[in-house]
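Visitor: What follows is a protein structure lacking sequence information:
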């Protein structure tokens, strides 16, 4: 890479780390930049996944206060994130690069609709919840949904956080900021397990990985500092706005 390209990759990593911590879709910033440096799509995807791991961990640490009291939920649902991440990483290397091109914008669009109507839906779901466990953990529906979302996250990860937020917002009785904290943990799990898988079986660019890792770690802290100041209404509007931008980018 030229010095200019290295700076662009680092800057993209900072932006992606900050956006991923608050909402998600940071891959839509880093991925095109990596392609512009001459990397192939699969190598760019793998390098991006490896590089974003520190950013995911940084964001989760930044939101550690909001994680208080959610250990049981994270351990239970984290199993699905782990299994889904491994499956998605395997699919990335096994399927054609264009396999999810048509379904991804649909998934993101559906997630945005859920975000918009989440207050109404979540009230009705909680009224019908059979017991306190379902309200605390979302029941089998949330576990299944997060596992499938993690399969997608291990495959590509763009807008993965938005899908997580829509599912948890609909099925859990928690403030959005606490859901953002949990989302960051699950994204870190998926990115980490996919990264470990890629280290042994895929080609990646170490320069890109290091630059994105450094940038995303810094961005994760920035995102956590700024993001927790947003009100639920502002946070929801930000999620929808970034999601719409993500759909436009994915349809190009």
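Guide: Great, that's in hand. Remember, it's a predicted structure, so these values are computed and weren't measured experimentally.

Visitor: Going by C-alpha atoms from here, please, whenever you check contacts or count neighbours.
Guide: Noted.

Visitor: packing partners for the helix or strand residue 154 falls within?
Guide: Assigned by DSSP states H and E, residue 154 belongs to helix 139-155. When contacts are defined as 3 or more Cα pairs under 8 Å, 6 or more residues apart in numbering; DSSP states H and E, helix 139-155 packs onto helix 71-94, helix 160-171, helix 176-201.

Visitor: any idea how far residue 165 is from residue 215?
Guide: 24 Å (Cα to Cα, to the nearest Å).

Visitor: quick one on the thing from earlier: tell me which residues of the helix holding residue 154 are tucked away?
Guide: If you call a residue buried by 16 or more other Cα atoms under 10 Å, then helix 139-155 has these buried ones: 139, 142-155.

Visitor: my guess is residue 143 meets residue 80, correct?
Guide: Yes - if you go by Cα atoms under 8 Å, residue 143 and residue 80 touch, sitting 6.3 Å apart.

Visitor: okay, the angle between the helix or strand harbouring residue 233 and helix 176-201?
Guide: Here residue 233, judged by DSSP H and E, is contained in helix 232-251. If you take axes from the mean of the first three to the mean of the last three Cα atoms, to 10 degrees, helix 232-251 sits at 30 degrees to helix 176-201.

Visitor: just checking, what packs against helix 232-251?
Guide: Helix 232-251 packs on helix 103-128, helix 176-201, going by 3+ Cα pairs under 8 Å, 6+ apart.

Visitor: Name the stretch among the ones you listed that sits most buried.
Guide: Comparing the helices and strands packed on helix 232-251 by mean neighbour count (mean count of other Cα atoms under 10 Å), helix 176-201 comes out on top with a mean of 23.

Visitor: Quick check: what element follows it along the chain?
Guide: Counting by DSSP H and E, the next helix or strand C-terminal to helix 176-201 is helix 206-227.

Visitor: by contact count, what packs against that next one?
Guide: Using 3+ Cα pairs under 8 Å, 6+ apart: helix 206-227 touches helix 3-22, helix 41-51, helix 53-62.

Visitor: Go ahead and measure how far the last one is from the middle of the chain.
Guide: It stands for helix 53-62. 11 Å (Cα atoms, centre = their mean, to the nearest Å).

Visitor: Which residues outside that helix are in contact with it?
Guide: 17-18, 20-21, 181-182, 184-185, 187-188, 191-192, 195, 213-221, 223-225 (Cα atoms under 8 Å, 6 or more residues apart in numbering).

Visitor: Same question for the longest one.
Guide: The set of residues external to helix 3-22 that reach it, using Cα under 8 Å, 6+ apart, is 25-27, 29-30, 33-34, 37, 52, 55-56, 59-60, 161, 180, 184, 208, 211-224, 227.

Visitor: Second structure for comparison follows:
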């Protein structure tokens, strides 16, 4: 059975005290009621300066896991202002988001660079959450599937079978991020099923059946249950709603 995952991407938000308070509130709300067998794995991804402090607050052996929003492609060196995968692992990170649409757009990260980051993250023992997704222009041109297939092929499918088994994929319809728009459950399912089909072609049917594919396009407490009910949607990469503990926990409970 595939791992169900809800990951909160806090982006460049909050102050350190606010981040610690949000962590406490999420933890408390999750502890209020029994999780049940459908409890997904939960990842919180704070900004770099907050990682160690947030990580120390996560209950050991609990449902919450620590992730980062990015890492550099080199393990160390003269790269002022950057953060390496081994650094992230050393403060307790288990996951790292790579290839987020905002990194691709604002920082010009391409699939060749992301391929290097994947290798570095995996070597440090991190599990990458690798993002793919199309713009509104690409969707309206009816080029969604060719575009995503290329992102997968160029950025991800160079990994070995063993490496790929450590990866989580996130589908981000860029036109639905921060816009209030959301792909319909049918649209999300269609693309998730396509991604799974591409994995089967590049690797094996077992790999395709095992990989967790998350939806990352403005999922919220109101639409999460329907989205997560689709057969190929294994959870969500949550942006704005992850900054409000009641909303984030409601999304987690949608399973």
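Guide: Happy to help now that I have it. All of these numbers come straight from a predicted model, not from anything done at the bench.

Visitor: TM-score for these two?
Guide: TM-score of the superposed chains, computed with TM-score structural alignment, normalised by the length of structure 1, equals 0.28; 107 aligned residues with a Cα RMSD of 5.5 Å.

Visitor: just to revisit the earlier point, output the helices and strands packed on helix 206-227 of structure 1 in CSV, with mean neighbour count and distance to residue 120 of structure 1 appended to each entry.
Guide: CSV is the format used below for those (neighbours: other Cα atoms under 10 Å; distance: least, Cα to Cα, whole Å):
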stretch, mean neighbour count, distance to residue 120 of structure 1
helix 3-22, 24, 23
helix 41-51, 25, 35
helix 53-62, 27, 28
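
Visitor: Including distance to residue 247 of structure 1, could those go into TSV?
Guide: Output for those, formatted as TSV (distance: least, Cα to Cα, whole Å):
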stretch	distance to residue 247 of structure 1
helix 3-22	16
helix 41-51	18
helix 53-62	22
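
Visitor: Which of the ones you listed sits closest to residue 122 of structure 1?
Guide: helix 3-22 (20.9 Å; Cα to Cα).

Visitor: Please state the offset of that closest one from the chain centre?
Guide: Counting by Cα atoms, centre = their mean, helix 3-22 of structure 1 comes out at 16 Å from the chain centroid.

Visitor: That helix: what's the following helix or strand?
Guide: Counting by DSSP H and E, the element that comes right after helix 3-22 of structure 1 along the chain is helix 27-36.

Visitor: Buried residues, that next one. List them.
Guide: Under 16+ other Cα under 10 Å, the buried positions of helix 27-36 of structure 1 are 27-34.

Visitor: between it and helix 3-22, how many degrees?
Guide: Put simply, helix 27-36 of structure 1 runs at 160 degrees to helix 3-22, going by the same axes, to 10 degrees.

Visitor: Against residue 165 of structure 1, how distant is residue 243 of structure 1?
Guide: 12 Å.

Visitor: and if you look at residue 32 of structure 1?
Guide: Distance of residue 32 of structure 1 to residue 165 of structure 1, computed by Cα to Cα: 24 Å.

Visitor: rewinding a little: of the helices and strands packed on helix 206-227 of structure 1, which approaches residue 176 of structure 1 most closely?
Guide: With Cα to Cα, the closest approach to residue 176 of structure 1 among these belongs to helix 3-22: 10.5 Å.

Visitor: name the element residue 67 of structure 2 belongs to?
Guide: Going by DSSP H and E, residue 67 of structure 2 is part of strand 64-68.

Visitor: again with residue 214 of structure 2
Guide: Using DSSP H and E, residue 214 of structure 2 falls in strand 213-215.

Visitor: Quick one: list the elements packing against that strand.
Guide: strand 168-171, strand 235-238.

Visitor: Now for the closest residue to residue 213 of structure 2 other than its chain neighbours, how many residues are close by?
Guide: Excluding the flanking residues, the one nearest residue 213 of structure 2 by Cα to Cα, 6 or more residues apart in numbering is residue 169, at 4.8 Å. When counting by other Cα atoms under 10 Å, one arrives at 25 neighbours for residue 169 of structure 2.

Visitor: Correct me if wrong: residue 169 of structure 2 contacts residue 214.
Guide: Yes - if you go by Cα under 8 Å, residue 169 of structure 2 and residue 214 touch, sitting 6.2 Å apart.

Visitor: how about the strands of the stretch 51-200 of structure 2, start to end?
Guide: With strands called from DSSP state E, counting those that start in this stretch, the stretch 51-200 of structure 2 shows them at 64-68, 95-98, 127-132, 168-171.

Visitor: So which of the ones you listed is nearest residue 19 of structure 2?
Guide: Closest approach to residue 19 of structure 2 among those (Cα to Cα): strand 64-68, 12.9 Å.

Visitor: how far off strand 127-132 does that closest one point, in degrees?
Guide: Using the same axes, to 10 degrees, strand 64-68 of structure 2 lies at 60 degrees relative to strand 127-132.

Visitor: Show me what strand 64-68 of structure 2 packs onto, helices and strands only.
Guide: Where contact means 3+ Cα pairs under 8 Å, 6+ apart, strand 64-68 of structure 2 is packed against strand 41-45, helix 51-57, strand 95-98.

Visitor: 7 Å instead, please
Guide: Using 3 or more Cα pairs under 7 Å, 6 or more residues apart in numbering; DSSP states H and E, the elements in contact with strand 64-68 of structure 2 are strand 41-45, strand 95-98.

Visitor: I'd like to know how many residues surround the nearest residue to residue 245 of structure 2 once chain neighbours are set aside.
Guide: Spatial nearest neighbour of residue 245 of structure 2, excluding adjacent residues (Cα to Cα, 6+ apart): residue 26 at 5.1 Å. When neighbours are defined as other Cα under 10 Å, residue 26 of structure 2 has 21 of them.

Visitor: if I've got this straight, residue 26 of structure 2 is in a helix?
Guide: Yes - counting by DSSP: H, G, I helix; E, B strand; the rest coil, residue 26 of structure 2 is located in a helix.

Visitor: do you know how far it is from residue 53 of structure 2?
Guide: From residue 26 of structure 2 to residue 53 of structure 2 the distance is 15 Å (Cα to Cα).

Visitor: cool, and residue 31 of structure 2?
Guide: In terms of Cα to Cα, residue 31 of structure 2 sits 20 Å off from residue 53 of structure 2.

Visitor: okay, those two: which has more neighbours?
Guide: residue 53 (16 against 12).

Visitor: ok, that one to residue 146 of structure 2 distance?
Guide: For residue 53 of structure 2, the distance to residue 146 of structure 2 - Cα to Cα - is 42 Å.
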